[in-house]
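Asker: only the shape, not the letters, is given here:
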């Protein structure tokens, strides 16, 4: 599950139905670069409308403190 898909799932909509772009709230190029790094020892938290999103190098995605994707290394192509 990609970040946008995870946020959309919490909202109960399809990814293309979100009223905003992830690019407006986080530097997706920076997230992609972290995902491509040789280490998984990182965590990033950012806010989008109505939610706080945390993603880490192990692949875990948490939205409002609830895990929506379990850890397993996040791939750079999952950051959209």
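Answerer: Received the coordinates, thanks. As the structure is a prediction and not an experimental result, all values here were calculated from the model.
Asker: contacts and neighbour counts: CA atoms only from here.
Answerer: OK.
Asker: ok, how many other residues are close to residue 51?
Answerer: 14 (other C-alpha atoms under 10 Å).
Asker: find the residue closest to it in space, skipping its chain neighbours.
Answerer: Leaving aside its sequence neighbours, residue 51 sits nearest to residue 64 (C-alpha to C-alpha, 6 or more residues apart in numbering; 5.8 Å).
Asker: and the one you found, how many neighbours?
Answerer: When neighbours are counted by other C-alpha under 10 Å, residue 64 registers 13.
Asker: take the one below as the second:
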């Protein structure tokens, strides 16, 4: 996943959980500065985990490109609990 895609992926993950079009969600900028996610992904090494509130959800993004919404891993193939 490239850095610009991480912000889009977070919004799409929340939209999938809420079963709405991503355009219907509040802007991520209302909750965090998305540049934080871009800077974290720019790191070439090290493990990290970033958790924040977005809308009514707790979001966790990890160094290995995992996005959790309310503790459930969101991906196109599976959803597993954190």
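Answerer: Structure received. Owing to the predicted nature of the structure, the values given are computational and were not obtained by experimental measurement.
Asker: TM-score for these two?
Answerer: Here the TM-score for the pair of chains, by TM-score structural alignment, normalised by the length of the first structure, is 0.78; 69 aligned residues with a C-alpha RMSD of 1.7 Å.
Asker: can you tell me which residue in the second structure aligns to the residue nearest to residue 51 of the first structure?
Answerer: Matched to the second structure by TM-score structural alignment, residue 64 of the first structure sits across from residue 70.
Asker: quick check: buried residues in stretch 2-19 of the first structure?
Answerer: 2-8, 15 (16 or more other C-alpha atoms under 10 Å).
Asker: of all those residues, which comes closest to residue 24 of the first structure?
Answerer: Nearest to residue 24 of the first structure out of those is residue 4 (C-alpha to C-alpha; 12.3 Å).
Asker: and the closest one, what's its match in the second structure?
Answerer: Checking TM-score structural alignment: residue 4 of the first structure goes with residue 11.
Asker: wasn't its match part of a strand?
Answerer: No. Assigned with DSSP: H, G, I helix; E, B strand; the rest coil, residue 11 of the second structure falls outside any strand and is helix.
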